[in-house]
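>>> curious how this folds, go ahead:
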Amino acid sequence: MPHSADYRASTHHQELGPDFYDVVRPAEFPQHILRYRNQRWAERVGLGSLTDEEWIDHLGRFAPLPGSFEQPLALRYHGHQFRTYNPHLGDGRGFLFAQLHDVQDSRLLDLATKGSGQTPWSRHADGRLTLKGGVREILATEMLEALGVETSKSFSLIETGEELERGDEPSPTRSSVLVRLSHSHIRIGTFQRLLYLDETDNLRKLLDYTIQTNMPEIWRDDEADRAAAFLEEVCRRVARMGAQWMAAGFVHGVLNTDNINVTGESFDYGPWRFLPVYEPGFTAAYFDETGLYAFGRQPDTLLWNLFRLAECLLPLAQQSSLEQALTTFEPALHREFPSAILRRLGLQSRGFEQDGALAKALWTFLHESKAPFEQTFFDWYGGLVSAHRAEQSPSANFYAQPSFQPVRAALESFAPAPQLQLDHPYFAGPTPCTMLIDEVEALWAPIAAEDDWSRFQAKLAEIRSMAEAYGAEKLIQS
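Got it, this is the predicted structure:
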């Protein structure tokens, strides 16, 4: 297998032992059609030189990558689903396929699957992923990455030639297998399972593994201090992720504890949506009948989930120290949200108070005016240096309203961020790249009807142009 000299594989997760996973066999698919290959991230992990056939062999047939797992690992976890505890979860249609290192910063990364077949945790499900579900995940991750959100990366999508029956889309529907790239697949639910089973030694082992692998800088020699420091760090990371979601107008849709990664990366995309306009009650999932995971409730929900993680650490630390660690979340959220807004606007920080005042003014305007959410950030990217461009915008009438004047006044204190690229072709047009639900359906329709992928490919090119214009790789830390 040709790979770059920087390719470094790992079996690190396997060191946790068989109490944490089940060795499984991938499904055998009747067909393998490569639909998406993330070449940019393939280069980052030393797999950029694979031919398409080699790519399919490893990421569709799951021939082991040299130096990584000989067989895939279906990970074990539990979780609260819509705040009801479920002890019957686990990787039911996916597995951890391989681990390897980022060429640029040497951090360990997971390659994990979605739709790769049944496992001991499938229950009565088929272990498959619809092609539409795979397309939607690619669109979500590409868009979020371009907007500077910490997210897993869609690495590969292969159509697999099966017909699937589903209740939430026209059936039979086409099948696929997705591979995602992320720094970890350790969830809050991974810790919850060990508390539920009263496996304190394994809880200790998972805590130490997670710190050593993903956040070695917080290591403490005392176990109780280590557990509290871990909870603080997870609170900070999850707060950053939540702030980035809010600034991006993103609604994840299913914020169960098994969908919250302790490294603070957004992942596991199902019924996600982007806001057309600011609406706190906007929900993504048709089955979220009470609005539990609505846009405006996402920060509170993340904190609720972090309380569940704190409960898992009670065997290792004092309740008082864990409660103190949980107080990290809200200040971190209040710090990260203005930072995320400033990044979205391409502005330099003026300090916490002024940054917060601008974020509050903009949020109030978006709420009161119902101006198009993404259009507003696009029009005012760079601050007042973009005033003339904003005056030509389809949203220009919104900016003439009294409700915008506090925003304009607040912008007077801010300078554009260094290396701003307002001359990028992305800013030459009147409207931004968006990913509203009607657009997603319009991208899928020609694929479903005529196997026409041209609109999908054009949208990916548009997103990449946006990512270049915003300097997205400089915004995200992952």
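
>>> when you work out contacts or count neighbours from here on, use the C-alpha atoms and nothing else.
Noted.

>>> for the biggest helix by length in the chain, which positions count as buried?
If you go by DSSP state H, the chain has its longest helix at helix 223-248. Neighbour-count burial for helix 223-248 flags 224-248 (criterion: 16 or more other CA atoms under 10 Å).

>>> gap between the nearest residue to L96 once chain neighbours are set aside and F329?
Nearest non-adjacent residue to L96, counting by CA to CA, 6 or more residues apart in numbering: A112, 4.4 Å away. Distance, A112 to F329, by CA to CA, to the nearest Å: 29 Å.

>>> if we can go back for a sec, report the distance from the longest helix of the chain to the chain centre.
Remark: helix 223-248 is offset 15 Å from the chain centroid, using CA atoms, centre = their mean, to the nearest Å.

>>> ok, T11 - how many residues close by?
Applying other CA atoms under 10 Å, we find 14 other residues in the vicinity of T11.

>>> assign the nearest residue to it once chain neighbours are set aside to helix, strand or coil.
Excluding the flanking residues, the one nearest T11 by CA to CA, 6+ apart is S68, at 5.1 Å. Classification of S68 using DSSP: H, G, I helix; E, B strand; the rest coil returns coil.

>>> tell me the contacts of S68?
Residues near S68 by CA atoms under 8 Å, 6 or more residues apart in numbering: A9, S10, T11, A98, Q99, L100.

>>> same check, this time on V262
V262 makes contact with S184, I186, R187, I188, V234, R237, V238 under the criterion CA under 8 Å, 6+ apart.

>>> rewinding a little: by contact count, what packs against the longest helix of the chain?
Using 3 or more CA pairs under 8 Å, 6 or more residues apart in numbering; DSSP states H and E, the elements in contact with helix 223-248 are helix 200-214, helix 298-312, helix 319-326, helix 329-345.

>>> buried ones in the third one, by neighbour count?
When burial is assessed from 16+ other CA under 10 Å, helix 319-326 yields the following buried residues: S321, L322, E323, A325, L326.

>>> next: stretch 157-166.
By neighbour count on 16+ other CA under 10 Å, the buried set for stretch 157-166 is L157, I158, E159, T160, G161, E162, L164.

>>> go through those residues and flag which are in helices.
Using DSSP H, no member of the buried residues of stretch 157-166 sits in helices.

>>> what's around P315, how many residues?
17.

>>> quick check: closest non-adjacent residue to it.
Per CA to CA, 6+ apart, closest to P315 is T200, 6.8 Å.

>>> that neighbour and E145, how far apart?
Counting by CA to CA - T200 and E145 are separated by 37 Å.

>>> before we compare anything, build this one as well:
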Amino acid sequence: MPSEPQPAPYLPDPRIETIAEWIGDPVAPAAFPRHQLRWHNRRWAAAVGLDGFDETRWVQHFGQFAPLPGNLPQPLALRYHGHQFRTYNPDLGDGRGFLFAQMRDAGGRLLDLGTKGSGQTPWSRDGDGRLTLKGAVREILATEMLEALGVDTSKTFSVVETGEELWRGDEPSPTRSAVLVRLSHGHIRIGSFQRLYALEEKAHLEALVAYCLETYPGSPPPPGAPGREEPAVILLHQVVERLADLAASWMVAGFVHGVLNTDNMNISGESFDYGPWRWLPRWDPRFTAAYFDHSGLYAFGRQPEALLWNCAQLAQALSMLVETAPLVAALDRFGPLYQQAMGRRFTARLGVESRGPEQDAALIQAAERAMVETGLAPEQFFFLHRAARNAGEDDFGTLLRLHAPTVAADDAFWRQDAPPGVLIDEVERIWAAIDQHDDWSELHAKVEAIRDLGRHLG
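Alright, predicted model coming up:
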């Protein structure tokens, strides 16, 4: 999605109904004891024509989940399987969320409204189907920061506090509850394909490929690619392209998602489903976000590998429809595409020009060494050296000057002491103000600072 949403009329288009019979289950939202609006993303509400709601109507639709006009008559909890930390789990699905609505934006793209914490579904297993308010606040911060840094991410659309006390083993309890609505380009996961493959539902697998190609249009495979006319091969090429770029965008952002299971991987290539995320306090490929990731499987530096592995699981599912060789050829593009995206995104964040694969790679390597040596957090490092400012006489400074455009960053924004960031200590401080004093001012101030960063980064 573009960083600055464009206003649009409300254009409902619940296309998921064409595959709803086998992709999900109709469910009812939970009846919450209280509905207090805490977050209303007016920028993105305007992009889907929903900015005209007053608070009462907003809560009716995004807290009580009255159907939107012309949209899904009942929420749909999607079915999927997935590899969780490389172990296959067939007992997954939307356990505390559902797909609520679909509509078009100003560019004609189909967007979804999905939930988190909206109650139990047939896929809840032993879970209560709820979300903590702290989890919702953390998702606001993650999505706003990633959007500002140019990452293709879901948007936190709404947060309604729901008045229940929740007990969680990984945070002080009882804790406050909320229901969150996210806006994204889609909710079809790699795990959605894995489920159909495991159940040998070939006709449905073909139909899902067709749905995704129509819903998430992309570029065709490169000339000469084997099987480039096959729908399944076309889809895999598109997903490889999107996830290679997503991996690069996380690395350049200094972001650690934490849980890169195949049920957390969207076919649309968006970053979403935020749990134990972190931003790097310093450049460290071994840094992990999830306290339960004991082996470091999803450590910062292993994220590209994890996304390629997930693409391979999609290829495995698609092998029911086509020969293996063209799928392997699509997977082989991941590495070069990732390197291209790293060069493009790294130089863009530094505010300098790309000079081609070799010079860009040399600049990235020198920058990584410099970050390790200085111990600076990535956001501080990129801010300090924006548009080749403060380039020293070391290898990084020399390479940085070679990439510098003619105009340096001289706006007052770049003369601040430091840019906005969301390291864990600040996240905890923002939450403490809300939890202890019901003071939301720090959150709103942080979001405005983050959006200002996004405007200056362009």
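
>>> circling back: T200 and E145 of the first structure: who's more crowded?
The residue with more neighbours, out of T200 of the first structure and E145, is E145; 21 against 17, by other CA under 10 Å.

>>> and that one, that's in a helix?
Yes - judged by three-state DSSP, E145 of the first structure forms part of a helix.

>>> so who does it touch?
When the contact criterion is CA under 8 Å, 6+ apart, the partners of E145 of the first structure are T151, K153, A467, A472, I476.

>>> thought the fourth one was touching E150?
It stands for A472 of the first structure. No - between A472 of the first structure and E150 there is no contact under CA atoms under 8 Å: 10.5 Å.

>>> helices or strands next to the helix or strand following the longest helix of the first structure in the packing?
Following helix 223-248 of the first structure in sequence order, the next helix or strand is strand 250-251 (DSSP states H and E). Packing partners of strand 250-251 of the first structure (3+ CA pairs under 8 Å, 6+ apart): strand 273-274.

>>> check the offset of the strand it packs on from the chain's centre.
Centroid displacement of strand 273-274 of the first structure relative to its chain, using CA atoms, centre = their mean, is 13 Å.

>>> whereabouts in the second structure does that strand align?
Using TM-score structural alignment, strand 273-274 of the first structure corresponds to residues 278-279 of the second structure.

>>> and that stretch, how far from the first structure on average?
When the first structure is superposed, stretch 278-279 of the second structure averages 0.2 Å from its matched positions, counting by mean CA distance after the TM-score superposition for the first structure.

>>> look up how far I16 of the second structure lies from the counterpart of the residue nearest to T11 of the first structure in the second structure.
Under the alignment defined by TM-score structural alignment, S68 of the first structure corresponds to N71 in the second structure. N71 of the second structure sits 10 Å away from I16 of the second structure, taking CA to CA as the criterion.

>>> same deal with W431 of the second structure?
36 Å.

>>> then D128 of the second structure?
To I16 of the second structure, D128 of the second structure is 26 Å away according to CA to CA.

>>> need the contact list for the residue mapped onto L362 of the first structure from the second structure.
Under the alignment (TM-score structural alignment), L362 of the first structure pairs with A367 in the second structure. Going by CA under 8 Å, 6+ apart, A367 of the second structure touches F396.

>>> what of I158 of the first structure?
Residues in contact with I158 of the first structure, defined by CA under 8 Å, 6+ apart, are H32, I33, L34, R35, Y36, I56, G60, S176, V177, L178.

>>> hmm, 7 Å instead?
H32, I33, L34, R35, Y36, G60, S176, V177, L178 (CA atoms under 7 Å, 6 or more residues apart in numbering).

>>> please name the nearest non-neighbouring residue to the first one.
The one in question is H32 of the first structure. Nearest to H32 of the first structure is T160, by CA to CA, 6+ apart, at 5.0 Å.

>>> per the alignment, name the residue of the second structure opposite the one you found.
T160 of the first structure maps onto T162 in the second structure, by TM-score structural alignment.

>>> quick one: that match and A178 touch, right?
Yes - here T162 of the second structure reaches A178: they are 5.0 Å apart, a contact under CA atoms under 7 Å.

>>> circling back to that earlier point, more neighbours: which of W431 and I16 of the second structure?
Per other CA under 10 Å, whichever of W431 of the second structure and I16 has more neighbours is W431, with 22 against 18.

>>> quick one: map that one onto the first structure.
Match for W431 of the second structure (TM-score structural alignment): W444.

>>> circling back to that earlier point, mind putting the helices and strands packed on helix 223-248 of the first structure in JSON lines, distance to L194 of the first structure included?
Shown next, in JSON lines, are those (distance: least, CA to CA, whole Å):
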{"stretch": "helix 200-214", "distance to L194 of the first structure": "6"}
{"stretch": "helix 298-312", "distance to L194 of the first structure": "8"}
{"stretch": "helix 319-326", "distance to L194 of the first structure": "18"}
{"stretch": "helix 329-345", "distance to L194 of the first structure": "24"}
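
>>> how about those, which one is nearest G351 of the first structure?
helix 329-345 (9.8 Å; CA to CA).

>>> other SSEs contacting that closest one?
The contact analysis (3 or more CA pairs under 7 Å, 6 or more residues apart in numbering; DSSP states H and E) places helix 329-345 of the first structure against helix 223-248, helix 352-369.

>>> what would those helices look like in CSV with distance to R107 of the first structure?
Listed next are those as CSV, based on distance: least, CA to CA, whole Å:
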stretch, distance to R107 of the first structure
helix 223-248, 16
helix 352-369, 31
